[in-house]
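> model the following, please.
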Amino acid sequence: MSEIRVRFAPSPTGYLHIGGLRTALYNYLFAKRNGGKFVLRIEDTDQTRFVEGAIENLIHSLEWAGIKYDEGVFIEDGHIVERGEYGPYVQSKRLPIYRKYVDELLEKGHAYYCFCSKDRLEAVREEQKIKGMVPKYDGFCRNIPLEDARKRVAAGEEHVVRLKLPYNRDIHFHDLVRGDITINTNDIDDQVLLKSDGYPTYHMAVVVDDQLMGITHIVRGEEWLPSTPKHIYLYEAFGWEKPTYVHLPTVLNKERKKLSKRHGDVSVDDFRTKGYLPEGLVNYLALVGWSPEDNEEILSMEDMVERFSFERVSKTGGIFDKDKLDWVNGHYIRSKSVEEISALSVPYLVEAGFIDDVFVNENEEWLNILIDTVREGMSTLSELPEKVDFIFKDKLQIEEEAYAEHLENENAKVLMQAIKAELEKIDMIDMEYAKGFMKLIQGATGIKGKNLFMPVRVALTGSVHGPELVNVLYLLGKDRIISRADAILNR
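Down below sits the predicted model:
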C-alpha cells in the first residue's frame, strides 16, 4: 500500500473555527496512526472573501493546539513560507496549473464554455422553484460547438467553464464513515469549474490539487458530501484513481444546530482567550464525534494517535457540550505543574489590574501559591481573577448570611483582637508561621473548632467556603489581615 497522505485545506475567510480544528485533528491523528504525511494547503480561490491575517491565525492556532503538519504553509521569521515537494500550497499561486486541466476537460468534452448572464441564471432558477423543481443550471450552453465557443471567448464575451456531467448515471463511492453512497447525475448541477475572473472554483481546484499532491484520503466536513460525485466524475474524466473519502459529522450546539457566532464562541481564538488549555480543548474536541473502544475520556495526543480510527467516528453530528469541555479542561489545569499554570495565568491577573510585570518578577513563589490555592475549582484560566478577587480587594464584601451567623457576636470580636495582637509581634507572614497561626489564636483565646475557624474564614475571605486557610493567611499578609480584622471590629 502506498504512503497515506491527508490534507487540511481551509479557506482564509476568517479565523479558524472549532469545527475546522477538529477536522485538522482527525487528519493529523489518522496520518500519525498510519505513519503517513499531513499537508496544510490554503484554498484561497474566493478572493472576495479573503480576510487579512487569517492564514497567520490558522497556522498559529494549529501550532498552539499541538497539531503538527509535515508539508505546506509555515511561518518563519514572521513570513509565510512553503515547504514540501508538491507546492505551491496556496491555490492562488497555482492558476496556470488549473487552466491547463480545464483546457484538457474542454478538449475531451467533459466541460463546456457557458455564456449565460447572471440575470438569465436567476430567472431560470426562479422558474424552477415555482415549478417545484430543484434549482440548477438548465444546460443552455452545453451543446455549443467548442470552436464556436472559443471564437466568442476570443471576442471578449464574458464566460465561465462548466462540468459536463453525463445524463442519468449513478455515481457510487464508499465513505469510511457513511458507508456506500450512490447519487444520480440528474440530481447534480453542471458545476462551474472556472469562474469569469479566471479563478477555479473549489470543485475544480480541490480535485487537481489532491491528485497532484498525492492525497490518498480526503477527510473533510459532511457539508461536502453532495459535491463528492462531481469530484469523483472529474477523477474519472482525467483518468485518475479516486481517493478514499471520509465525511465527518458536523459539530453541533446543544440545540442540535451548527455552531455559529450567534450562539457564542466558535473560533479557536475565542477558546484560547477564555483560558482553555490546548490539551483540554483538543482532548475534548476529539470526543465530539469519536470515541475510543474503551470509552476513556482523558486522552493525551499520544493516546489519541494510538487509538484513533474512522470506524469509531459517528455518522450523526457531535454535540459540543461546554460543561463537558470545562470538566476536561479543569483536569488538565490540575494535572499540570503549578509553575506551568502560574506562567499561563499571570496575563489574566495583569489584565484584571491585580498585579504588574514588576510584581511578577519579584513574587514568583507567592504567585505559585496563589494559583495552587484556587486551581482545584477552576475550569478555565480566565476564571482566575474572580477566584482570587478576595485576596486583592481593599474592602472585602462579606456574604450577609455568613456575617450574621459567624461575626455578629462577642466571640468574633475576641478573635479579631487576638489576631491583631498576635500579628503585631511579627514583621511578616511566611508559610511556616501561617501553618501554626490558628493554634496561636486558639491558645490566646481558648476558642477552638468551628467557633474558631469559621469566623476567621468569613472575616478574611467573605465566605464560609473557600480555599485552604493556611494559604489564605500567607497570601493576604500581615497588613491586609489586620485591616480586615479592624473592619469587623469597627463595623
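> drop to CA atoms for contacts and neighbour counts, all remaining ones
Noted.
> what's the longest helix along the chain in contact with?
Secondary structure of the chain read by DSSP state H shows that its longest helix is helix 469-489. Contacts to helix 469-489, defined as CA atoms under 8 Å, 6 or more residues apart in numbering, come from residues 366, 369-370, 373, 391-392, 394, 396, 407, 413, 416-417, 419-420, 423, 427-431, 434-435, 457, 459-460.
> of those residues, which belong to helices?
366, 369-370, 373, 391-392, 413, 416-417, 419-420, 423, 431, 434-435, 457, 459-460.
> which of the contacts of helix 469-489 are buried? Put it as a PyMOL command.
To isolate the buried members of the contacts of helix 469-489 in PyMOL, using 16 or more other CA atoms under 10 Å:
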select buried, resi 366+369+370+373+391+396+407+413+416+417+419+420+423+429+434+457+459+460
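> which residues in this protein form strands?
Applying DSSP state E to the chain gives strands spanning 5-8, 37-40, 71-76, 79-83, 111-114, 160-163, 170-175, 179-184, 192-194, 217-221, 244-248, 251-252, 318-319.
> so for residue 334, which of those strands sits nearest?
Of all the strands of the chain, it is strand 318-319 that lies closest to residue 334, at 25.2 Å by CA to CA.
> who are the packing partners of the closest one?
When contacts are defined as 3 or more CA pairs under 8 Å, 6 or more residues apart in numbering; DSSP states H and E, strand 318-319 packs onto strand 251-252.
> check the offset of the strand it packs on from the chain's centre.
Offset of strand 251-252 from its chain centre (CA atoms, centre = their mean, to the nearest Å): 12 Å.
> one more, for comparison:
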Amino acid sequence: MSKNVRVRFAPSPTGPLHIGGVRTALFNYLFAKKHNGTFVLRIEDTDQNRFVEGAEKYIIDSLNWCNIPYDEGPGKEGNCGPYKQSERKHLYKQYADELIASGNAYYAFDTAEELDFHRKDHEAKGKTFIYNWHNREKLNNSLSLSAEDVKTKLEAGEDYVIRFKSPQDQILHLNDSIRGAIKIDTNILDDKVLFKSDGMPTYHLANIVDDHLMEISHVIRGEEWLPSLALHMQLYTAFGWEAPEFAHLPLILKPTGKGKLSKRDGDKLGFPVFPLEYTSPEGEVSRGYKEEGYFAEAVINFLAFLGWNPGTEQELFSLDELVAAFELERVNKAGARFDPDKIKWFNHHYMQEQNDDAIAETFQKQHNELASIDVNYIALVVGLVKERATFISDLWELSSYFFVAPESYDEKASKKAFKDDTKDLMLQLVDIISKNTEFEVETLQTEIKGWITSNAIGFGKIMMPLRLALVGALQGPDVFDIMYMIGKQETVKRIEKVIAIL
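Here you go, the predicted structure:
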C-alpha cells in the first residue's frame, strides 16, 4: 500500500465489550499487522450520560487477554493523542464553525416541542418528517432566520444545534472495500446534528475529525455504521480532506441465523457474549470467555471465521498465520451465524496444544483435593486425559480416580463386568500384581496379558472388572497407565475392595 496503514478501534465505554466488538478489533489488528501498520484505540466517551465507570479498563483488559493489544491509545501515547474524545472536545467547535463558514452547516434553534409538532403533523398527513431540503427553510434555523435574528439568539445563549446541510439532487458514488460500489440519492438524507450548544459534538463530527487528525487510513467497522457512510463521506468532502477507505463488517447473527447476536441469546442458550466476566454497576454478573475456561487463541481463531474465510480448507490458525492470510476482500457481505459448538471445537483443539505443566497448575488451583498433590504428578495425569477434555474444568471428572479411589461403581457396567468367576479371577490378578517387582507399564502389560492368554481367559473377563475397580466406570486411558500412576499398593487396594463386594 502506498500510504502508511493506520486503523482504529473506537468503542464507547458504556458497558462490557461485546464479542462483536472484539471481532471488529481483531479485523483491524490483523489488517494493521498485515501491512506493517498501526492499530489505534480511541475511547469515544462524548456521551457522558451513558458512561460507565470501569468500562474503559474492561475494554483494554479484553484486548490484552485476546492478545490483540493496541499500538497507540490511552496509556500508549503517540503523536495523535489524547485518545479519549472527552479530552479532545476543545477541538470540535472550530471544525463545526468551519462548516458553517463554508455553507455546509447551519444553526438550528428548533425546540424538542417544535420538532415533535412537525413529526405528528406529517404523520397525520401520512408523511414522514425529515429535517432536510424539503422543509429546512420553513423551520427555526439560520437558513430561514435573518442574520440579525441568528446573532441575537446566539448572544442570548439560546440552545441550538449545528446541522449538516445535505445537498439536494445529487447522487453520491461511494465505495466499500467489502461491499463494492454504493449509490446514494442525497434527497433522502436528513440534515444530521453535528454539534450541540453544550459544547459537545455528536458522534458523526467527532468521529470524522478524530479520524482525520489521527491520520486513519482505513476505517474498518460494523455494518450498523453503513447508513452513516454517506454523511461521513460528505463531511470529508466539505472539509476538503482525503477520506480513508471504508470497510463495513457483516453482522454476527444469533445461533439460529435470524437477527443480531445479543446478550440475551447467550443467557438463554448458555454461552458468553463477552470476552471477560463483567459486573455491572447494579451488581449483575455477566459470563466471560476467559472465566468460562476458553483459551484466548480459540476465541480469536473462532472470531476470525465469523465473516471471513481464507479461501482454503484450513480452519486452525495461529495469530501470526491469521495476519499472513487476512484480506479484507475475503470478508463476506452476509451476516455470520454464531455457533457455540464451533467455538468449543476450537477450544478442544487448543486444549491439546497447551503445555501440560501450565494446565496442571490451573487445574490444581481449581480443586481443593489437589492442593497437597505434587503438580508434576498432576501434569502427568493431564497428559493422559486431556485429549477428552474441552475445558480445564472437564479434567476432574475425567481424572478424579487418579487422586481418590472410586466410592461406587457404574451400575450398568457392573452387571456387564462382574460374573460368577470374577472374584476368583481378581484374586489371581492380585497375586500376579503383588509379585511384580518392577511395577512398570511394560512389565505389567506383559505379565497380565501373558497370564490371560496362557490360561485362555477372555480379555474382557479381566480388563472390564479391573477397569471398574480402578476407575469406577468403563472409561479412562489404558489400565496399565492407570495402575502405574496410582502405584502397586493403591492398585491392589482398589481390586481388593471390589473382591470384597463380589
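> follow-up on the earlier one: now the longest helix of structure 1: how far from the chain's centre is it?
So, by CA atoms, centre = their mean, the centroid of helix 469-489 of structure 1 is 42 Å from its chain's centroid.
> ditto for stretch 363-373 of structure 1
With CA atoms, centre = their mean, you get 29 Å for stretch 363-373 of structure 1.
> same check on stretch 346-358 of structure 1?
26 Å.
> list the buried residues of that stretch.
Buried residues in stretch 346-358 of structure 1 (16+ other CA under 10 Å): 346, 347, 348, 349, 354, 355.
> and the residue nearest to the third one when sequence neighbours are not counted, how many neighbours?
This means residue 348 of structure 1. Sequence neighbours aside, residue 382 is the residue nearest to residue 348 of structure 1 in space, at 6.3 Å (criterion: CA to CA, 6 or more residues apart in numbering). For residue 382 of structure 1, the neighbour count with other CA atoms under 10 Å is 18.
> picking that back up, how much does the longest helix of structure 1 stray from structure 2?
With mean CA distance after the TM-score superposition for structure 1, helix 469-489 of structure 1 departs from structure 2 by a mean of 4.4 Å once superposed.
> is it true that residue 279 of structure 1 touches residue 65?
Yes. At 7.2 Å, residue 279 of structure 1 and residue 65 qualify as touching, with contact defined as CA atoms under 8 Å.
> so how far is residue 80 of structure 1 from residue 398 of structure 1?
54 Å (CA to CA, to the nearest Å).
> what do you get for residue 21 of structure 1?
20 Å.
> compare the two and say which is more crowded by neighbours.
More crowded of residue 21 of structure 1 and residue 80, by other CA under 10 Å: residue 21, with 23 against 12.
> buried ones in stretch 372-386 of structure 1?
In stretch 372-386 of structure 1, counting by 16+ other CA under 10 Å, buried: 372, 373, 374, 375, 378, 379, 380, 381, 382, 383, 384, 385.
> actually stretch 34-51 of structure 1, sorry about that
36, 37, 38, 39, 40, 41, 42, 43, 44, 45, 46.
> returning to that earlier point: make a markdown table out of the strands of structure 1 and add distance to residue 149 of structure 1.
Listed next are the strands of structure 1 as a markdown table, based on distance: least, CA to CA, whole Å:
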| stretch | distance to residue 149 of structure 1 |
| --- | --- |
| strand 5-8 | 36 |
| strand 37-40 | 37 |
| strand 71-76 | 38 |
| strand 79-83 | 38 |
| strand 111-114 | 6 |
| strand 160-163 | 11 |
| strand 170-175 | 29 |
| strand 179-184 | 28 |
| strand 192-194 | 15 |
| strand 217-221 | 35 |
| strand 244-248 | 35 |
| strand 251-252 | 44 |
| strand 318-319 | 48 |
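> in this structure residue 459 of structure 2 contacts residue 452, no?
Yes. Here residue 459 of structure 2 reaches residue 452: they are 6.6 Å apart, a contact under CA under 8 Å.
> what about the helices in the stretch 301-450 of structure 2?
319-325, 340-353, 356-366, 375-385, 395-399, 411-417, 422-435, 441-454 (DSSP state H, counting those that start in this stretch).
> what's the shortest one aligned against in structure 1?
Mapped onto structure 1 with TM-score structural alignment as the criterion, helix 395-399 of structure 2 occupies residues 384-388.
> and residue 79 of structure 2, what's its match in structure 1?
Match for residue 79 of structure 2 (TM-score structural alignment): residue 85.
> next, count neighbours for that match.
10.
> what does residue 455 of structure 1 give?
26.
> swap in residue 119 of structure 2?
16.
> residue 331 of structure 2 too?
Neighbour tally, residue 331 of structure 2, other CA under 10 Å: 23.
> which residue, other than its chain neighbours, is closest to it?
Per CA to CA, 6+ apart, closest to residue 331 of structure 2 is residue 308, 4.3 Å.
> contacting residues for the counterpart of that neighbour in structure 1?
Counting by TM-score structural alignment, residue 308 of structure 2 corresponds to residue 290 in structure 1. Residue 290 of structure 1 is in contact with 312, 313, 314, counting by CA under 8 Å, 6+ apart.
> and the match of helix 395-399 of structure 2, how far from structure 2 on average?
Relative to structure 2, stretch 384-388 of structure 1 is 3.0 Å off (mean CA distance after the TM-score superposition for structure 1).
> and that stretch, how far out from the chain middle?
24 Å.
> same check, this time on stretch 312-322 of structure 1
So, by CA atoms, centre = their mean, the centroid of stretch 312-322 of structure 1 is 15 Å from its chain's centroid.
> how long is it end to end?
Rule used - CA to CA; the end-to-end distance of stretch 312-322 of structure 1 is 22 Å.
> Provide the aligned range in structure 2 for that stretch.
So stretch 312-322 of structure 1 sits over residues 330-340 in structure 2, by TM-score structural alignment.
> and residue 358 of structure 2, how many neighbours does it have?
Neighbour number of residue 358 of structure 2 under other CA under 10 Å is 11.
> now residue 20 of structure 1
So residue 20 of structure 1, with other CA under 10 Å, has 20 neighbours.
> can you pull the contacts of it?
residue 10.
> one more: residue 396 of structure 1?
With CA under 8 Å, 6+ apart, residue 396 of structure 1 has these contacts: 390, 461, 462, 484.
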